[in-house]
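**Q** Return atomic coordinates for the entry below.
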Amino acid sequence: MRFQLSDEQRALRDGMRELLARRFDGGTLRAAVGAPCLDRGLWRELGAAGFFALRLPEADGGVGLGLPEAVLVFEEAGRALLTGPLVATHLAAADVPGAATGEAVVARVDGGLVEWLAEADVVRGDASGAVPLCSVDPLTPLHRVPGAAAVAPDPVAVLLTAAEQLGTATRACELAVQHARTREQFGQPIGAFQAVKHLCAEMLVRAETARAAVYAAAVTADPVDIAAARLLADEAAVRGTRDCLQVHGGMGFTWEAQVHLHMKRAWVRAQRGGGNTESEETLAAELLG
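**A** Predicted structure coming up:
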């Protein structure tokens, strides 16, 4: 069985990358830091591009594609650090008016946390008594819902989060390699030093391992495969951004750099859907079953 992308899938991925490069570039990203406000114009443009209605049947006004294609566009969203409750709105496209077209923003209570609650037009779950948190990610406002009942994670939400984490892991690897090629110490690029080579190589291995798992899970849609993909993608994103920061040194923490923003987003995403614990329990039950 071949898992190479088709021409149509590559075109979809490239088209989403071009859209985000045009509408959500580095300048736009930096401008949003510290004062996160959802860009409704961009949200509607994503809707027009089919981001939210990608898996809806064409008869219902959707694009009529499947989970593998959704994974590709969410990977690009993670790579670009796109802001907003993307997963929640995508999942609500079938039954919340306006969600499919980007006219409505949907937030979701997930493990007692809600992302982008203040910007949401519709909230899935009981957000009564939600209190704002000081989010580690300056581009993801958070609320906590005290006493929220535990809800089993939606496998599709878990997989799409894994796809976003894969995008972050890929971008972290790219940023590290770019810096290692251009930054010089002792008269040569720092990428010539063995320790830096090892960091970059390990980032690439983790990212590509996660990619294989995420793409395979998108094809099988098996909850166990999705749990494995989530664990690998979380590790690739969290460890990859940490190693990318190591390659950059102190400048990785500056506001001019994106490295620390990718790291903080990876930390926040890793808490969705019960975090690693739920995926570990799913795999453990399968192994012991």
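**Q** C-alpha from now on. contacts and neighbour counts both.
**A** Will do.
**Q** burial of Gly129, as a residue count?
**A** By the criterion of other C-alpha atoms under 10 Å, Gly129 has 12 neighbours.
**Q** Over to the one 5 residues further on?
**A** Using other C-alpha under 10 Å, Cys134 has 10 neighbouring residues.
**Q** Identify the residues contacting the closest residue to it other than its chain neighbours.
**A** Spatially, and ignoring its direct neighbours in sequence, Cys134 is nearest to Leu142 (7.2 Å; C-alpha to C-alpha, 6 or more residues apart in numbering). Contacts for Leu142 (C-alpha atoms under 8 Å, 6 or more residues apart in numbering) come out as 113-117, 132-135.
**Q** Please provide the structure for the following sequence as well, for comparison with the first:
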Amino acid sequence: MDFAFSAEQEELRRTVRAFLADTSPESEVRRLMETPEGFDRDLWRRMGGELGLQGLAVPEEYGGAGCGPVEVGAVLEETGRALLCAPYLSSTVLATTTLLRSADEEARKRLLPGLASGELVATLALTEDSARWDAAGVALTARQSDGSWRLTGHKTFVLDGAAADIVLTVARTADDGIGVFVVDGDAAGLTRETLPTMDPTRRQARLDYHEVPAERLRTHGDGWDLVAEVLDRAAVALAAEQVGVASRALDMAVEYAKVRHQFGRPIGSFQAVKHLLADVLLEVESARAAAHFALLAAEQDDPRLPAVASLAKAFCSDACLQATGQNIQVHGGIGFTWEHPAHLYLKRAKTSQLLFGDPAYHRELLAQRIGMDAVEGAV
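**A** You can find the predicted model right below:
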């Protein structure tokens, strides 16, 4: 299996990098961090209209390019490098994947063209106060009355939840099953509050539902099967973004080690710094291999995808945190200042480590998925 991007995918990556260099420099990232929505709607539409980035994985019949997870992963590496303030992970990965993997053709026809063009922003609301990423963490209730559904409860840590036009909400039904429901962002009874978080470049929100009208998304079997599949694919996508974050942090550290002089020579000439950077390079390249393998598994609907997704998410989370932390170590005192961007990469790394489950959670999942827990229980 060839883990490398093809020539066309490399060209896509170069195009995205050049676009983000012009539209998402550090100054723009810092400006958007302070805005109410946390991203630029006009730029979001440009990304969809000019480059077609939001529609890469959307079939042509719904207004997309008909590509797949590998192309989306190439884009995510670059958005991670630039710390792009935009709902790409929430709308293009979480929401779009949920619709594509559902059994609801009507919802796909109605929503996917707007998501692909950038006219709409959507997200998936799953976690609650327990911060669990499994079915047991779903307490928000869905009640059917007179042929319509009403949702009551709350969700928290919802990516771009305050700005989304459409909120795909995971809820528990009266028969104790799990369903996914389409909710308009301005629906009656829905209140949204932006949460203060460690990472100011990626917004999260608390959503309160008070008898909110909703439309149930048709699924193949129980709704949790769909959510679990989406979470695996989202973990793979996030792993690709983490590679981009880690790669940029390594580049920053190497660049600084070349120009910062101490005792009359660049600090990069000292053996301790060389070893530190070599260790980070090994972690970053290993993470890139893990992420690319997982993207290919998602592309090919490989039955090993659940295990591979957990492996990639756990490894890339650790590698990203190490790279961004060591970047600050190499920079020394200046790396701790607000004016330097190093802390923004560390904050993205730390919050991404927890998103969709932390490394310990995914290592436990990996053990279950490859049968190691059964082997240990038999010993």
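**Q** Going by the alignment, the residue nearest to Cys134 of structure 1 corresponds to which residue in structure 2?
**A** With TM-score structural alignment as the criterion, Leu142 of structure 1 lines up with Gln204 in structure 2.
**Q** ok, back up a step: need the contacts of Leu142 of structure 1 in JSON lines (columns: secondary structure and distance to Leu159 of structure 1).
**A** Below are those laid out as JSON lines (DSSP: H, G, I helix; E, B strand; the rest coil; distance: C-alpha to C-alpha, whole Å):
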{"residue": "Leu113", "secondary structure": "strand", "distance to Leu159 of structure 1": "18"}
{"residue": "Val114", "secondary structure": "strand", "distance to Leu159 of structure 1": "18"}
{"residue": "Glu115", "secondary structure": "strand", "distance to Leu159 of structure 1": "18"}
{"residue": "Trp116", "secondary structure": "coil", "distance to Leu159 of structure 1": "20"}
{"residue": "Leu117", "secondary structure": "coil", "distance to Leu159 of structure 1": "22"}
{"residue": "Pro132", "secondary structure": "strand", "distance to Leu159 of structure 1": "27"}
{"residue": "Leu133", "secondary structure": "strand", "distance to Leu159 of structure 1": "26"}
{"residue": "Cys134", "secondary structure": "coil", "distance to Leu159 of structure 1": "26"}
{"residue": "Ser135", "secondary structure": "coil", "distance to Leu159 of structure 1": "23"}
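**Q** quick check, nearest of those residues to Ala70 of structure 1?
**A** Checking these against Ala70 of structure 1 by C-alpha to C-alpha gives Glu115 as the nearest, at 20.3 Å.
**Q** Who are the contact partners of that closest one?
**A** Taking C-alpha under 8 Å, 6+ apart, we find Glu115 of structure 1 in contact with 84-85, 107-109, 140-143.
**Q** Of these, which belong to strands?
**A** Within those, residues falling in strands by DSSP state E are 107-109, 142-143.
**Q** Could you dump those into a markdown table and include distance to Leu19 of structure 1?
**A** Below are those laid out as a markdown table (distance: C-alpha to C-alpha, whole Å):
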| residue | distance to Leu19 of structure 1 |
| --- | --- |
| Ala107 | 23 |
| Arg108 | 26 |
| Val109 | 29 |
| Leu142 | 27 |
| His143 | 30 |
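**Q** And the equivalent of Val205 of structure 1 over in structure 2, which helix or strand is it part of?
**A** Applying TM-score structural alignment, one finds that Val205 of structure 1 aligns to Leu282 in structure 2. Taking DSSP states H and E as the criterion, Leu282 of structure 2 maps to helix 271-299.
**Q** just the helices in structure 2 please.
**A** 7-23, 26-33, 41-46, 69-82, 96-101, 105-117, 223-259, 271-299, 305-331, 342-354, 359-369, 372-378 (DSSP state H).
**Q** pretty sure Ser24 of structure 2 contacts Thr79?
**A** No: under the criterion of C-alpha atoms under 8 Å, Ser24 of structure 2 makes no contact with Thr79, lying 9.2 Å away.
**Q** Between those two, which has more neighbouring residues?
**A** Using other C-alpha under 10 Å, the more surrounded residue of Ser24 of structure 2 and Thr79 is Thr79, with 25 against 20.
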